[in-house]
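Undergrad: can you look at this prediction? I've put the sequence above it.
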Amino acid sequence: MKYSSLILFYLFSLNTLFAQKDYYFPERNKVWEIKAPATFKIDENKLQRVLDFALENEYSGSRDLRIAILKGFEREPFHEILGPTKKRGGPAGMILKNGYIIAQWGDTKRVDMTFSVTKSFLSTMAGLAVDHGLIAQTSDKAANYIWDGTFDGEHNGKITWAHLLQQNSDWSGELWGGKDWADRPPREGDLDDWKFRKLNEPGTIMEYNDVRVNVLAYALTHVWRKPLPMVLKENLMDKIGASTTWRWHGYYDAWTEIDGVRMKSVTGGGHSGAGMFISTEDMARFGLLFLNKGKWEDQQLISQDWIKKAIESSKPNVNYGFMWWLNKKGDRHWEGLSEDIYFAAGFGGNYIVIDNENDLVVVTRWLEPSKLGEFMTMLNTALK
């Protein structure tokens, strides 16, 4: 029995050792360590073709993002620029393996808009609110926390935090000059029919809608009782060694008052300007935090429970969780790639991809959106 116990202990210790992820975490303002792809038995020639592909397939929209935004959403009634914009750079990106850089291209320190990648940062603010006990559970009705009329009425009163996070609330109203029904209306049919349509039961139909996302940002600002960029900085970005260059903007007129203090309510994207302005390297740090299940070195910054919830499929859309896109078998599935992949996605080809199976974080900027699946398939081929 004595020797059997020793053998079992040895096997347990060995399994524990191999189960642990040997990740590298870059320090702030220090050179990010690079490792040759061959270190991880990755085909360097095939990987170079992946980089060439990214450089050759730049987003086709204008580099003047004010023009690109107005062109991209021109069919929406009343659409206009309501917040800051910035001219963008060229294609850029990083591929991390176990935290080490194995490939990079373009200017990875340049700060650019990220559009709906911001939504995954916003979702994380809700996760931190749950972790800190400010929100008891995502199934709670938002009206139990926000009593100023934002969630009044028979329909809006049913909306939970989960509905807002999964974009299936069908919240009805107006915020910061944006009307819910005017955001991404159907391409066919009469606009008045859409405006006065019967609202969907919360939780039944997903509709990508920036006005409703901004309602979530507004509600979380009131829950935290401070601007969300401060929450993000204090709880995450400083602790993962992010630079001081990132900014999270709201619309010019998006001011609210809490505890006698006037503060900006930020947006969850750049649909009308604003949102997260950030470098490729800081995006990669955020992705690495999620790859390591919310832990940076020895500090658990986001609970594993939250990350697990954030990447669960919603009932109306198997490919969408709490503002993260999921590579599940559905309309947005990349055939032949792991279903354990999830990603943040933004207008113009901005992505943070988390590949748990291969211990990868992939950040791409200004990649033609229709080319992301092909890009990831080529990368997967290089790994094999």
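TA: That came through, no problem.

Undergrad: every contact and neighbour count from this point should use C-alpha atoms.
TA: OK.

Undergrad: now do the strands in the stretch 1-150 of the chain.
TA: 92-97, 100-105, 111-113 (DSSP state E, counting those that start in this stretch).

Undergrad: buried residues, the last one. List them.
TA: Right, strand 111-113. 111, 112, 113 (16 or more other C-alpha atoms under 10 Å).

Undergrad: show me what it is packed up against.
TA: strand 275-279 (3 or more C-alpha pairs under 8 Å, 6 or more residues apart in numbering; DSSP states H and E).

Undergrad: follow the chain on from the strand it packs on and name the next helix or strand.
TA: Sequence order places helix 280-291 as the next helix or strand after strand 275-279, per DSSP states H and E.

Undergrad: take this one as well and set it beside the first:
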Amino acid sequence: SIISQSQRTNSNALIIYKDGNIAYENYFNNAVQKIEAMSATKSVVAIGIGILLDKGFIDSLNQPVYTIHPEWKQGNKKFITIRHLLEHTSGLQNVPNAGDEVEIAPDVIQLALCAELDDKPGTRYSYNNKSSNLLAGIIEKTAKLKMDAFLDKYLFKDLGIKNFSWRKDEKGNPYGMAGLQIYPKDFAKIGLLILDNGNWNGKQLISAAWIKEMLKPSPNNQNYGYEWWLTYENMYYSFDDELINAIKNETDETTFQLIAKLKGRYKGMKDLREFAQKIYSPEELKLVGKIMQKVQPSQMKTVNDGEILNYTASGYLGQYLIIVPKSKTVVVRMITSDNFKKIPNNSTMENLRKLVNEL
């Protein structure tokens, strides 16, 4: 069950709301504290963009970014829209691991603005920390408030979220890719707000139209809306030729031939790992493992089937805010890096998105 697994994986908090009421709250003998939401922060940033739109700070999602940052009025960058940033289809050059490039940059807005283009805007989904950071910059440029102050004014105050903090770069820009440090119970309020179509205690904080738009599957990745993950009844990861060929540049011919054996469909990374353990010798597994560490689930194509069961904000180490409309359930599971280090197998509870559907 969710509860036993949360306990087993050293969670700092598990909060479950049913029908708007708290059904379960456990901190597993840990202090009640603010915890970094990691990449689940991105989903909160998307709500911020919705508020910008609702309040008329931006005209539409099809507004080119150069209308806000004129230095992009050149080459293919002039075609990048706010929608592209939300869908991760901007085409901006990107390193998936934020620690390698973004975390060390003194000014993440400038880093994003100066990035090369790897793809033509709007053509390909590629999970991108730079584009999420630029969304924070767009909020600031258009609303004349730093993003954390903007969200405090237009969202958190009404939700009764009084105590939160936000990690920033040296220049003082709040990160859009991560950085929100929040109490788990406060994080759940964001889920409750979405479950109630943007309404909080009778006050419409975000338009219902935005909630619907934000949670729609994107054309280039049916698994993703605007910074929210979508969980379908049946989901498979596809380890296809495109991914195998992308790995080719990272490795030698022997390892490449081994990796090519993984071509197929998998129910999740666990399924893929189990298959790899069956077909490889321990030595081969070591070789393949080194390369596979670089493969993120977000790089694998997903094949979806059936209805959308839940919407998820998810972050590094296993931070989750999950909304299950059918059963009117909101689940938050959070963990600190200290607690994560104590887990023997470093489980990020990636099956949580399936488990919540049983509640």
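TA: Ah, there it is. Just so you know, these numbers come straight off a predicted model, no measurement behind them.

Undergrad: take the buried residues of strand 111-113 of the first structure and lay them out in a markdown table including distance to residue 359 of the first structure.
TA: As requested, the buried residues of strand 111-113 of the first structure are exported to a markdown table (distance: C-alpha to C-alpha, whole Å):
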| residue | distance to residue 359 of the first structure |
| --- | --- |
| 111 | 26 |
| 112 | 26 |
| 113 | 26 |
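
Undergrad: just checking, residue 321 of the second structure touches residue 352?
TA: No: using C-alpha atoms under 8 Å, residue 321 of the second structure is not in contact with residue 352; the gap is 10.2 Å.

Undergrad: tell me which of those two has more neighbours.
TA: residue 321 (28 against 18; other C-alpha atoms under 10 Å).

Undergrad: now check the first structure for the residue matching the more buried one.
TA: Taking TM-score structural alignment, the alignment pairs residue 321 of the second structure with residue 352 from the first structure.

Undergrad: sorry, back to before: closest one to residue 383 of the first structure among the strands of the stretch 1-150 of the first structure?
TA: Closest to residue 383 of the first structure of the strands of the stretch 1-150 of the first structure, according to C-alpha to C-alpha: strand 92-97, at 10.4 Å.

Undergrad: where in the second structure does the closest one align, residue-wise?
TA: Under TM-score structural alignment, the match for strand 92-97 of the first structure is residues 13-18.

Undergrad: returning to what we had before: now do the SS call for the match of residue 321 of the second structure.
TA: strand (DSSP: H, G, I helix; E, B strand; the rest coil).

Undergrad: state the distance from it to residue 8 of the first structure.
TA: Counting by C-alpha to C-alpha, to the nearest Å, the gap from residue 352 of the first structure to residue 8 of the first structure is 41 Å.

Undergrad: same deal with residue 158 of the first structure?
TA: 53 Å.

Undergrad: which of the two has more neighbours?
TA: Comparing residue 158 of the first structure with residue 8 by other C-alpha under 10 Å, the one with more neighbours is residue 158, at 19 against 11.

Undergrad: counterpart of that one in the second structure?
TA: Under TM-score structural alignment, residue 158 of the first structure pairs with residue 79 in the second structure.

Undergrad: I figured that match hits residue 64, correct?
TA: Yes: at 6.3 Å, residue 79 of the second structure counts as touching residue 64 under the criterion of C-alpha under 8 Å.

Undergrad: about what we covered before: between the strands of the stretch 1-150 of the first structure, which one is closest to residue 343 of the first structure.
TA: strand 92-97 (13.7 Å).

Undergrad: how far apart are the closest one and its match in the second structure?
TA: Mean deviation of strand 92-97 of the first structure relative to the second structure after superposition (mean C-alpha distance after the TM-score superposition for the first structure): 0.6 Å.

Undergrad: angle of that strand against helix 280-291?
TA: 30 degrees (axes from the mean of the first three to the mean of the last three C-alpha atoms, to 10 degrees).
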